[in-house]
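*Asks:* Build me a structure from this.
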Amino acid sequence: MNATLHVARKIRRIATFSILGLFAFFASGEPRCADLDTRQGCKRFDVSLVQLIANPDQFDGKRVVVGGFLSLEFEGRALYLHQDDFRVGNTSNAVALELPADWLTSTASIDCPSYRYVRLEGEFSSQNTGHMGAFSGSLKSVERCGQQRMRPVQ
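*Replies:* So this is what the prediction gives:
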C-alpha cells in the first residue's frame, strides 16, 4: 500500500511541475501585435491574461486586447482569468478595470455583460492594482468589449 501511495505522489508531483512548466512557457511567449504602425511600432497587443499577470512591466502603459471572465461588481470591476477565480475571490489572477463614468450607459457596454467571458481593449497599468491593491494590475481607458462565443461541449 505504501508503494502505491509513493508512486501516486510522484506522478502528482511530475504532473504539477509539467503544468507549471507549460504555464511558464506560454506566459513568456512573444505578444502578438494586433495593430502595427510602421513609424511608431505596435499600437496594441493581443495578449493573454496570463501574459499580463506574469510580465506586467512588459505591457505597462501599452494598449492591449485581452480576454477573461468579467465582473462588474461594486469595488470588484475586474477581468478574471477564469470563472472559478472570480467565484473564490482569487484577485491575483485578475486585473482591475477602470471604466469610464458613462460605461454602463454607453454603446460599448451593450455586448459586455457581467459574469461572461469577454475580450476587452484598454491601456494596461502594472502600477495601479485596483481596490485595496488586490489585483495584478489594471486596464484603463477601456474602449471596446465583446462577448466571447462559447463552443458547445460534446
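*Asks:* going forward, measure contacts between C-alpha atoms and count neighbours the same way
*Replies:* OK.
*Asks:* Quick check: D102 vs N90, distance?
*Replies:* 28 Å (Cα to Cα, to the nearest Å).
*Asks:* who's more crowded, the two?
*Replies:* The neighbour comparison of D102 against N90 (other Cα atoms under 10 Å) goes to N90, with 16 against 10.
*Asks:* Here is the second sequence; please produce its structure so I can put it next to the first one:
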Amino acid sequence: MKIMMKKIILLASLNLWFAYLPAQASSVVEVSIAQLIASPERFDGKLVSVVGFFQNEMEESAIYLNRDEMVQAIRKNGIWIELNSSQMQSITKLHNDYAKIEGLFSATERGHFGLWSGSIKDIKKIFRWTPPPIKRKKSLTGH
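*Replies:* Sure thing, here's the model as predicted:
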C-alpha cells in the first residue's frame, strides 16, 4: 500500500512539474506578417513560420506582406530576415518571390537602421512558397 501511495504522489508531482514548464521552444507558430507587426511582443523569442514577399539585396533582406509593400519601400510592413553567409549563397534565386521562412522572431531587433517591424533570425527553413491549388466548387447550373 505504501509503494502504491508513493507512486501516486510521484505521478502527481510530475504532472504539476510538467504543467509549469514553458512551452517547447522548438514548437513552430504559424503566423502572418500582419500578426507579427500588430503584436510583436506576443511572438518575441518564439519560433515562427511566415509567408510573404521576400527581397534579398545588399542591406535589405526582408519579407513583406506583399510585393507592393516591397516596391514602395514600406519597410514597417516588413520583417528583417537575418541570413548567414551560406544561406545567402543558397537562396540567390529566391530573390523577389514569395517565400516561407521559419526562424526565431525578435521584436526588438529591427534590421538595418531599425527600419523594419522586427526580425527573424536563426533561420531554420527558407524556400519558395507555392500556394496550394484552389478547389473550385461546381456551380448549380453545371457551368
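*Asks:* Quantitatively, what TM-score do the chains reach?
*Replies:* Once superposed, chain against chain, the TM-score is 0.72 (TM-score structural alignment, normalised by the length of structure 2); 113 aligned residues with a Cα RMSD of 2.2 Å.
*Asks:* Ignoring the adjacent residues along the chain, who's closest to the residue mapped onto R75 of structure 2 from structure 1?
*Replies:* Aligned against structure 1 by TM-score structural alignment, R75 of structure 2 finds its counterpart in T91. Nearest residue to T91 of structure 1 in three dimensions, chain neighbours excluded: F135, at 5.1 Å (Cα to Cα, 6 or more residues apart in numbering).
*Asks:* hang on, isn't the one you found packed against T129?
*Replies:* Yes. The pair F135 of structure 1 / T129 is scored as a contact, 4.8 Å apart, by Cα atoms under 8 Å.
*Asks:* what touches both of those two?
*Replies:* By Cα atoms under 8 Å, 6 or more residues apart in numbering, F135 of structure 1 and T129 have these common neighbours: 95-96.
*Asks:* who's more crowded, the two?
*Replies:* Set side by side, F135 of structure 1 and T129 show more neighbours around F135, with 24 against 20, by other Cα under 10 Å.
*Asks:* Helix, strand or coil: sort out the closest residue to D37 of structure 1 other than its chain neighbours for me.
*Replies:* Residue nearest to D37 of structure 1 in three dimensions, not counting chain neighbours: K43, with 6.5 Å by Cα to Cα, 6+ apart. Look at K43 of structure 1: counting by DSSP: H, G, I helix; E, B strand; the rest coil, its state is strand.
*Asks:* Give the aligned equivalent of L49 of structure 1 in structure 2.
*Replies:* By TM-score structural alignment, L49 of structure 1 lines up with I33.
*Asks:* just the strands in structure 1 please.
*Replies:* For structure 1, the strands defined by DSSP state E occupy 32-37, 41-46, 63-73, 76-80, 94-98, 117-125, 138-147.
*Asks:* just to revisit the earlier point, spit out the contact partners of the match of L49 of structure 1.
*Replies:* Listed by Cα under 8 Å, 6+ apart, the contact set of I33 of structure 2 reads 50-52, 64-65, 77-79.
*Asks:* so what's the match of R75 of structure 2 up against?
*Replies:* The contact partners of T91 of structure 1, taken as Cα under 8 Å, 6+ apart, are 80, 85, 134-136.
*Asks:* ok, now how distant is Q83 of structure 1 from N2 of structure 1?
*Replies:* To N2 of structure 1, Q83 of structure 1 is 37 Å away according to Cα to Cα.
*Asks:* cool, and A94 of structure 1?
*Replies:* Distance from A94 of structure 1 to N2 of structure 1, by Cα to Cα: 40 Å.
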